[in-house]
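# model the structure of this input:
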Amino acid sequence: MDLPPLVEPAATLTDAELRRYARHLTVPEIGCTGQLRLKNARMLCVGAGGLGSPALLYLAAAGVGTLGIADDDVVDSSNLQRQVIHGEAALGTPKTRSAAARIADLNPLVRVVEHRERLTAATAQEVLAGYDLVLDGTDNFGTRYLVSDACELAGVPHVWGSILRFDGQYSVFWGAHGPTYRDLYPVPPAPGTVPNCAEAGVLGVLPGLLGTAMAVEAVKLITGVGTTMLGRVATYDALSARWWEISLVPTPGRPAVTELGVGQDEDPGCAVPCPSSAEDAPTVTAPQLAELLAARERGQTDFELLDVREPYEARLAAIPGARLVPLAQLESGEALAGLDPHRRTVLHCKVGARSERALRLLRAHGHADVAHLEGGILAWIAQVNPAQRPY
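Sure thing, here's the model as predicted:
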């Protein structure tokens, strides 16, 4: 959809800006006026990870006047395979600080605002205030719905992208002119049914492609050039190197968002209640599992602790006394014969999604007494063994 420029031009470009953005100024569709609009633009990027990294780098290089970065995480070595805005020297530091330092080195003419916090229903409107456009590079459904709802309330466009393994999607949402994220995905998936990048993995170069595409849409919206992705969703399959596109329109009768609120059993950042499966998937907490393991060691109880992660993950971090049985071996049936359906079983993975899938599979094969570790091994490390390094 062709839209008017999102912001008015700034007053002037300095000599340093004229030299820096010379290749933009010679593009007729951008020119001096477009560059002045970029200078006057205020963009917020939610997430300084795989998608946020290339988007922030290219938007900073393009001369966006103010870039806000919202992220509460710190840089970890497992991020560096795809989060190219960070480096070894930034390990353990907040991602907002690392990204801000890289942007300052790339283009000191850009103003960076750090929001070192997780976006929640209570804080989203305050964080978004004053921005012309929001880019959503997050990796969980709760925050995606929250960003979309907050943007609809603020009346600003929202550039969205998502990645998983070899696949990526991106689009533009703007409730004032077209569809929102809720028109694409009206109902959040049940917890554990869709893995995130930590669970399923992602090709490291894929977010470079999708995050850059998101930055292109942001520049087009600010300057008013070209046809935006509003009303269209693009999907990319890296294995076949093919793009697909579908049309998207507002859902007839969908009520407008009037407030942000947190419902029962939802993600802390989610503005919409998410289907809950807690009753169907009993859990144990990390401290409870520690007590069970101690009791098993004393011969006071008996149960089997199964680690359903991949072998390389078990090398990086493990819970003492767990037996490694990857989820794929359970799903194929290869490992089922070696399990006693009458023995109590506790399952764990990294964060809980795979272990919940394994729990349902074991129940379907006659295992009555089965539970899984809430929060996975990351919860174990945080609550029981903080000396162990997470991965």
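
# for the rest of this, base every contact and every neighbour count on C-alpha atoms.
Will do.

# residues near Leu327, how many?
A count of nearby residues for Leu327, using other Cα atoms under 10 Å, gives 21.

# measure it to Pro311 for me?
Leu327 sits 11 Å away from Pro311, going by Cα to Cα, to the nearest Å.

# then Val202?
Using Cα to Cα, Val202 is found at 18 Å from Pro311.

# so for those two, which residue has more residues nearby?
Using other Cα under 10 Å, the more surrounded residue of Val202 and Pro311 is Val202, with 20 against 12.

# show me which residues of the top helix by length along the chain are buried.
Assignment by DSSP state H gives helix 206-223 as the longest helix of the chain. In terms of neighbour count (16 or more other Cα atoms under 10 Å), helix 206-223 has its buried residues at 206-208, 210-223.

# with adjacent residues omitted, what lies nearest to the spatially most central residue of the chain?
By Cα atoms, centre = their mean, the chain has its centre lying nearest to Asp139, at 1.6 Å. Sequence neighbours aside, Asn196 is the residue nearest to Asp139 in space, at 6.6 Å (criterion: Cα to Cα, 6 or more residues apart in numbering).

# before we compare anything, build this one as well:
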Amino acid sequence: MKGEDIFVRYSRQIFIEEIGLEGQRKIMNAKVLVIGAGGLGSPVIQYLAAAGVGNLAVADFDEVELHNLNRQIIHNERSVGVFKMESAEQFVKNLNHQVRFIGHRLKIEAANAEELISAYDIIIDGSDNFATRYLINDTCVKLGKPMVYGSILGFSGQVAVFNHQGSRNLRGIFPEPPSEENLPDCDSLGVLGPLPGIVGSMMAHLALNLITGLPVPVHKLTLVNTLSWTFQTVDF
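Here you go, the predicted model:
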């Protein structure tokens, strides 16, 4: 793609004084890993690909199921039965062929987390269970990688940036993971489709702020409640 076409494509970002050409270059050179291509990962992948993140990696081992489609917007009816990572790759290619998509069809485990995470500048946690969240968090702390965190359930969501330039991490607010037994989850209590869109968009925005050197909140957890339509920030 010619330089003038690149400028036109990203002009609405470049026109923002705080981003400009230099910020767009940073976006196009960034290496971002999105863990999970589900409810949160879908809007993150969509907006980072649209923004022109040069190296966009996605790690997921699940297949698309019909019940995913109320919220996992990068997938469609033809994706049912396809691995989410492969469906995400097709979505990104259709949206922005300039983005280098790196797919990892695997489950994040202690045996592979460090090798996987070490290759990227920013880690975005779109996982759906506490064991994986803490594994990602602890690996990011060990490797000195900033982590954008999000979680959703029903009408409620949480967003935070952890381990940015040595800032506190997930264990700073939740020292130990709760017992998984009898914990509520989206499979049992559900989630309204736009909620992960809201939270995931916030996560994508925070990732772009990190890439371009714009301010991000640290030592703060943002709580989103779309039933009462309230947004609160908790310091930790």
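
# got a TM-score for the two of them?
Laid over one another, the chains give 0.97 as their TM-score (TM-score structural alignment, normalised by the length of the second structure), with 235 aligned residues with a Cα RMSD of 1.1 Å.

# what residues do Leu327 and Pro311 of the first structure have in common as contacts?
Residues touching both Leu327 of the first structure and Pro311 by Cα atoms under 8 Å, 6 or more residues apart in numbering: none at all.

# helix or strand for the counterpart of Ile6 of the second structure in the first structure, which one?
In the first structure, Ile6 of the second structure lines up with Glu17, judged by TM-score structural alignment. Assigned by DSSP states H and E, Glu17 of the first structure belongs to helix 15-20.

# contact partners of that helix?
With Cα under 8 Å, 6+ apart as the test, helix 15-20 of the first structure has contacts from Leu25.

# let's see it at 10 Å
By Cα atoms under 10 Å, 6 or more residues apart in numbering, the residues outside helix 15-20 of the first structure that reach it are 12-14, 22, 24-25, 32, 35-36, 39, 61-63, 107, 109.

# buried sites along the helix or strand just after that helix?
Downstream of helix 15-20 of the first structure, the first helix or strand assigned by DSSP H and E is helix 22-25. Buried positions in helix 22-25 of the first structure, judged by neighbour count with 16+ other Cα under 10 Å: 24-25.

# read off where the very next helix or strand once past helix 22-25 of the first structure ends up in the second structure.
Going down the chain from helix 22-25 of the first structure, the next helix or strand is helix 31-40, by DSSP H and E. The counterpart of helix 31-40 of the first structure in the second structure, using TM-score structural alignment, spans residues 20-29.

# what about that stretch, how far off from the first structure?
Superposed on the first structure, stretch 20-29 of the second structure shows a mean distance to its aligned partners of 0.3 Å (mean Cα distance after the TM-score superposition for the first structure).

# mind listing what's buried in that stretch?
So, applying 16+ other Cα under 10 Å, buried residues of stretch 20-29 of the second structure: 20-21, 23-28.

# which residues does His164 of the second structure contact?
Contacts of His164 of the second structure (Cα under 10 Å, 6+ apart): 122, 140-141, 144-148, 210, 216-219.

# give me the buried subset of these.
Among the contacts of His164 of the second structure, those buried by neighbour count (16+ other Cα under 10 Å) are 122, 140-141, 144-148, 210, 218-219.

# among these, which are in strands?
Among those, the members falling in strands are 122, 147-148 (criterion: DSSP state E).

# make JSON lines out of those residues and add distance to Phe91 of the second structure.
JSON lines is the format used below for those (distance: Cα to Cα, whole Å):
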{"residue": "Ile122", "distance to Phe91 of the second structure": "21"}
{"residue": "Met147", "distance to Phe91 of the second structure": "24"}
{"residue": "Val148", "distance to Phe91 of the second structure": "22"}
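
# aligned to Cys151 of the first structure, what sits in the second structure?
Applying TM-score structural alignment, one finds that Cys151 of the first structure aligns to Cys140 in the second structure.
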